[in-house]
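Undergrad: From the sequence below, what's the structure:
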Amino acid sequence: MTDWETIRYEVDDEVATVTVDRPDKLNSLNVATLEALQDAIAQAEDDDVRALVLTGAGEKAFIAGADISYMKDLDTPEAQAYAELGHDVARSLETFPAPTIAAVNGYAFGGGCELALACDLRVAAENAVFGQTEIDLGIVPGWGGTQRLPRLVNDEVARRLILFGDRIDATDAHEYGMVGEVVAHDQLDARIDDLTADLAAQPKFAVAAAKEAINAAHETSLESGLTYEKRVFSGLFGTHDQREGMDAFVNKRDPEFE
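TA: Predicted coordinates for the structure are as follows:
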C-alpha cells in the first residue's frame, strides 16, 4: 500500500483502488490532492492492474468538487493552470489502459462529477447525488463536463444540468444514462468487487483494445473509427488470449487468459 497525504492507494488481486481521503472537506480537490491523484493513477499503470476504482472516503461524499476556498482568488492564468491539471487527471482516467470505475458513494458535484464522467463505468449508491453545479459559482465546468456530459446523456439533459446547476439523485442519474447501475449504499463495495473480479478475468489486451476503440468513437469520424476498429481487431489475432479464447470455445471449455 502506498500513501499520499490526501489519497489512499491499494492494490488487491490486480485491482487498484484510489480513494480521495479528505472527508472533512467532502473530498474536494485542491492542487495537492489533484497532483497526488495523478501520481496514484500513474502508479496503478506502473503496477499493470486490470481495473482501477475511484472513490471517496467517508459516508457523505464521492468527490464534492474542486476546492472553492482555493479557487475563489485565482486570476485567469492560475485558473488556466488549475483547469489543465483537472483535465490531465480526467484524461488519465479516460485513457488508462484498463477499465476505470467510479464508485460513487455520495456527493459528486462539479469536478467530482467530471472525474466520474471520465471513468469507463459508474456505479452509484442510493444516496449519491450528482451535479454540474459550477453555474452557481459564476463559472462553467472546467474539467471536461461540457464535453463529456452531452456525449453521455442527451443534449437537452446536459444543457439543463449545466445551465441550471441542478442536483439529481442516483435514480435520476441512472434514468438519464449518467450511471450504469444503482445499488444500496451498504452493497456498493460488494458490487464493485464483483465487477472488478469479472473485469480482471477478461482477456487483458482485448479489454484494453476495446476501450481504445470505444474512446475513438467519441473523437473521430465514423469512417476513421471503423478503420481504427478493423486495425485493433486484426491486431489481436496471434495473441495468446485470442488463440486460447477461440480454442476454448471450439473445445467447449473455459478459457485461461493471461
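Undergrad: drop to CA atoms for contacts and neighbour counts, all remaining ones
TA: Fine.
Undergrad: Which residue comes closest to the spatially most central residue of the chain once chain neighbours are left out?
TA: The C-alpha lying nearest the average C-alpha coordinate of the chain belongs to C119 (C-alpha atoms, centre = their mean; 1.8 Å). Leaving aside its chain neighbours, C119 sits nearest to T100 (5.1 Å; criterion: C-alpha to C-alpha, 6 or more residues apart in numbering).
Undergrad: For the one you found, give me its contacts.
TA: T100 makes contacts with A51, L52, V53, L54, L93, E94, C119, D120, L121, as judged by C-alpha atoms under 8 Å, 6 or more residues apart in numbering.
Undergrad: one step back: these two touch, right, the residue nearest to the centre of the chain and E94?
TA: Yes - counting by C-alpha atoms under 8 Å, E94 is a contact partner of C119 at 5.7 Å.
Undergrad: Check which residues of stretch 125-139 are buried.
TA: Across stretch 125-139, burial judged by 16 or more other C-alpha atoms under 10 Å covers A125, E126, N127, A128, V129, F130, G131, Q132, T133, E134, I135.
Undergrad: now those as a markdown table including distance to A40 and secondary structure?
TA: A markdown table is the format used below for these (distance: C-alpha to C-alpha, whole Å; DSSP: H, G, I helix; E, B strand; the rest coil):
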| residue | distance to A40 | secondary structure |
| --- | --- | --- |
| A125 | 24 | strand |
| E126 | 27 | coil |
| N127 | 27 | coil |
| A128 | 24 | coil |
| V129 | 25 | strand |
| F130 | 24 | strand |
| G131 | 25 | strand |
| Q132 | 25 | coil |
| T133 | 27 | coil |
| E134 | 26 | helix |
| I135 | 30 | helix |
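Undergrad: Need these in JSON lines (columns: distance to I214).
TA: Formatted as JSON lines, the buried residues of stretch 125-139 follow (distance: C-alpha to C-alpha, whole Å):
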{"residue": "A125", "distance to I214": "26"}
{"residue": "E126", "distance to I214": "28"}
{"residue": "N127", "distance to I214": "30"}
{"residue": "A128", "distance to I214": "27"}
{"residue": "V129", "distance to I214": "27"}
{"residue": "F130", "distance to I214": "24"}
{"residue": "G131", "distance to I214": "25"}
{"residue": "Q132", "distance to I214": "24"}
{"residue": "T133", "distance to I214": "28"}
{"residue": "E134", "distance to I214": "29"}
{"residue": "I135", "distance to I214": "30"}
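Undergrad: just curious, which of the residues you listed is nearest to D169?
TA: Closest approach between the buried residues of stretch 125-139 and D169, by C-alpha to C-alpha: V129, at 4.5 Å.
Undergrad: so the closest one sits right up against A170, yeah?
TA: Yes - using C-alpha under 8 Å, V129 is in contact with A170, at 5.9 Å.
Undergrad: where along the stretch 151-258 of the chain do the helices fall?
TA: Remark: helices assigned in the stretch 151-258 of the chain by DSSP state H, counting those that start in this stretch are 155-164, 170-176, 188-201, 204-217, 222-235, 240-250.
Undergrad: Sequence B follows; please return its structure for comparison with A:
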Amino acid sequence: MSYPLPLPQSHPLLTVSKPNETIWQIELHNGDDSRLTRQLLEEAFLPALDVVEKDWRKALKSGRGDAALVIVGNTKQDKFFSNGLDYENAIKDPTFRKEVFNPWIKRLLTFPIPTICAINGHAFAAGFLLSLCCDYRVMTSGRAWCCFNEVHFGAPLPPPFAQIIKVKLVDPRLVRKCALEGHRFVPRELEAAGVVDRLVDGKSSDVLAAAVEFAKSREALAKGQVWGKIKEELYREVIVAIDEGRNVERPAKL
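TA: This is a model prediction of the structure:
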C-alpha cells in the first residue's frame, strides 16, 4: 500500500498515512470541523479502516504483528476534532443510520488493533461518540468541549449512543451528566474521570505527536490477534443495539 492515501480520491475527505512501520494514522479533513457526512463515512472512513486492517494482516503473515491506529481531526486548525453529523442531511436520509452510521460505529468500536483518538479541539455529539468508540483518548489541554447535546433539543438518544455512553463512561453520575444534562466537559474533567488518558499542551501537531507516542506504548497488544474479539464481548450491549436495528421515531439532533 502506498501512503499517504487520500479517500475518496476524487474528493479527499480524509487521509490515511503511516508515520512508522507499526502505526497508521487517519486525519479527517472534511472542512475545518470534520462533519461526519454519509460520503465521509461510506466512501472514506469505512474504506480507510479496511485499508489499515488489510495492511496489518499482511504484516502479520510476515511475522510482524505490532500495530495501532491514531485518528485525528484536521491538523491545519486547532478548534475542532469533529463537529458531529451533518444533521440536516442525515435526517433526510432514511437509510443513513441503519446502512452507514451504525455499521461504522460497530466497525470502529471492535477494530482489531488499538485505536487512539487525538482530540485536537471540540468534539460534539457524533464527534464525541467517535472519540468514545476508540480505545484511548489523547486530548488538547486547551479550549475544547466534549458533549452530547440531545437533551437540549428535545431529542432521544439512539440506542447505540446510549449504550456507548454507559459502557465508556461507567460512573452513573458521569453518565447522567453527559446524557441527561448535556454537560460540556472540558479536558481536565475528562482526564479526572479517566475518560481521557493524556492531556497535551500545544497545537494540533503536538496532540497528534503525543497520540502517536502513546500508540507506540500499546501497539504490541495487537500481536495476539484477539484485541477485536475481546472488545466484542466487552461491548456486547452496543453491538446488540446495533444489530437489532432499533430506530427512534424522532431523529436525534446530532
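Undergrad: The contacts of T100 of the first structure in strands, which ones?
TA: A51, L52, V53, L54, L121 (DSSP state E).
Undergrad: okay, now the counterpart of E10 of the first structure in the second structure: neighbour count?
TA: Aligned counterpart of E10 of the first structure in the second structure: S17 (TM-score structural alignment). Number of residues near S17 of the second structure (other C-alpha atoms under 10 Å) recorded here: 19.
Undergrad: Same check on Q80 of the first structure?
TA: 13.
Undergrad: ok, back up a step: tell me which of the contacts of T100 of the first structure are still there in the second structure?
TA: On the basis of both residues aligned by TM-score structural alignment, their matches' C-alpha atoms under 8 Å, what survives of these in the second structure is A51, L52, V53, L54, C119, D120, L121.
Undergrad: From these, pick the one nearest G245 of the first structure.
TA: So of these, ranked by how close each gets to G245 of the first structure (C-alpha to C-alpha), first place is A51, at 20.3 Å.
Undergrad: where's the closest one relative to A197 of the first structure, distance?
TA: Between A51 of the first structure and A197 of the first structure the computed distance is 9 Å (C-alpha to C-alpha, to the nearest Å).
Undergrad: So for these two, which residue has more residues nearby?
TA: A51 (26 against 16).
Undergrad: which one in the second structure is aligned with the more buried one?
TA: Match for A51 of the first structure (TM-score structural alignment): A68.
Undergrad: What of V20 of the first structure?
TA: Counting by TM-score structural alignment, the partner of V20 of the first structure is L28.
Undergrad: Would you enumerate the residues in contact with that match?
TA: L13, L14, T15, S34, I71, V72, G73, N74.
Undergrad: Wait, the last one touches R35, no?
TA: No - in this structure, N74 of the second structure sits apart from R35 without contact. The criterion is C-alpha under 8 Å, and the distance is 10.7 Å.
Undergrad: tell me the angle the longest helix along the second structure makes with strand 68-72.
TA: Scanning the second structure for the longest helix, with DSSP state H as the assignment, gives helix 46-61. Here the directions of helix 46-61 of the second structure and strand 68-72 differ by 160 degrees (axes from the mean of the first three to the mean of the last three C-alpha atoms, to 10 degrees).
Undergrad: Mind giving me the packing neighbours of helix 46-61 of the second structure?
TA: helix 102-109 (3 or more C-alpha pairs under 8 Å, 6 or more residues apart in numbering; DSSP states H and E).
Undergrad: Provide the aligned range in the first structure for the helix it packs on.
TA: So helix 102-109 of the second structure is aligned with residues 87-94, judged by TM-score structural alignment.
Undergrad: Tell me the mean distance between that stretch and the second structure once they are aligned.
TA: For stretch 87-94 of the first structure, the mean distance from the matching residues in the second structure following superposition reads 1.6 Å, by mean C-alpha distance after the TM-score superposition for the first structure.
Undergrad: picking up where we left off before, pretty sure the match of A51 of the first structure contacts K18?
TA: No - proximity of A68 of the second structure to K18 does not meet the contact threshold set by C-alpha under 8 Å, at 10.3 Å.
Undergrad: Between the two, which contacts overlap?
TA: Applying C-alpha under 8 Å, 6+ apart, one finds that A68 of the second structure and K18 are jointly contacted by W24.
Undergrad: May I ask you to confirm that E229 of the first structure is in contact with E212?
TA: No - between E229 of the first structure and E212 there is no contact under C-alpha under 8 Å: 9.0 Å.
Undergrad: Tell me the secondary structure at the closest residue in space to F161 of the second structure that isn't next to it in sequence.
TA: Excluding its sequence neighbours, the residue lying closest to F161 of the second structure (C-alpha to C-alpha, 6+ apart) is L129, at 7.2 Å. Per DSSP: H, G, I helix; E, B strand; the rest coil, the secondary structure class of L129 of the second structure is helix.
Undergrad: Trace L129 of the second structure over to the first structure, please.
TA: Aligned partner of L129 of the second structure by TM-score structural alignment: E114.
Undergrad: Likewise for V212 of the second structure?
TA: Match for V212 of the second structure (TM-score structural alignment): D193.
Undergrad: Counting neighbours, what do you get for that match?
TA: 14.
Undergrad: Next one: it from R148 of the first structure, what distance?
TA: 26 Å.
Undergrad: which bit of the second structure covers stretch 167-184 of the first structure?
TA: Under TM-score structural alignment, the match for stretch 167-184 of the first structure is residues 184-201.
Undergrad: re the thing from before, which residues touch the residue nearest to the centre of the first structure?
TA: A90, L93, E94, P99, T100, I101, A102.
Undergrad: 10 Å instead?
TA: 52-54, 90-96, 99-103 (C-alpha atoms under 10 Å, 6 or more residues apart in numbering).
Undergrad: In this structure the match of L129 of the second structure contacts A90, no?
TA: Yes - counting by C-alpha atoms under 10 Å, E114 of the first structure touches A90, with 7.4 Å between them.
Undergrad: For the two, list the residues in contact with both.
TA: W143, G144.
Undergrad: Neighbour count: these two, which is higher?
TA: Shown here are E114 of the first structure and A90; by other C-alpha under 10 Å, E114 has more neighbours (28 against 23).
Undergrad: any idea how far Y107 of the first structure is from the more buried one?
TA: 12 Å.
Undergrad: Same question for A44 of the first structure.
TA: Distance from A44 of the first structure to Y107 of the first structure, by C-alpha to C-alpha: 25 Å.
Undergrad: Assess the claim that A44 of the second structure and V16 are in contact.
TA: Yes - the pair A44 of the second structure / V16 is scored as a contact, 9.5 Å apart, by C-alpha under 10 Å.
Undergrad: residue contacts, Q39 of the second structure?
TA: Q39 of the second structure neighbours (C-alpha under 10 Å, 6+ apart): P8, L13, N30, F45, V100.
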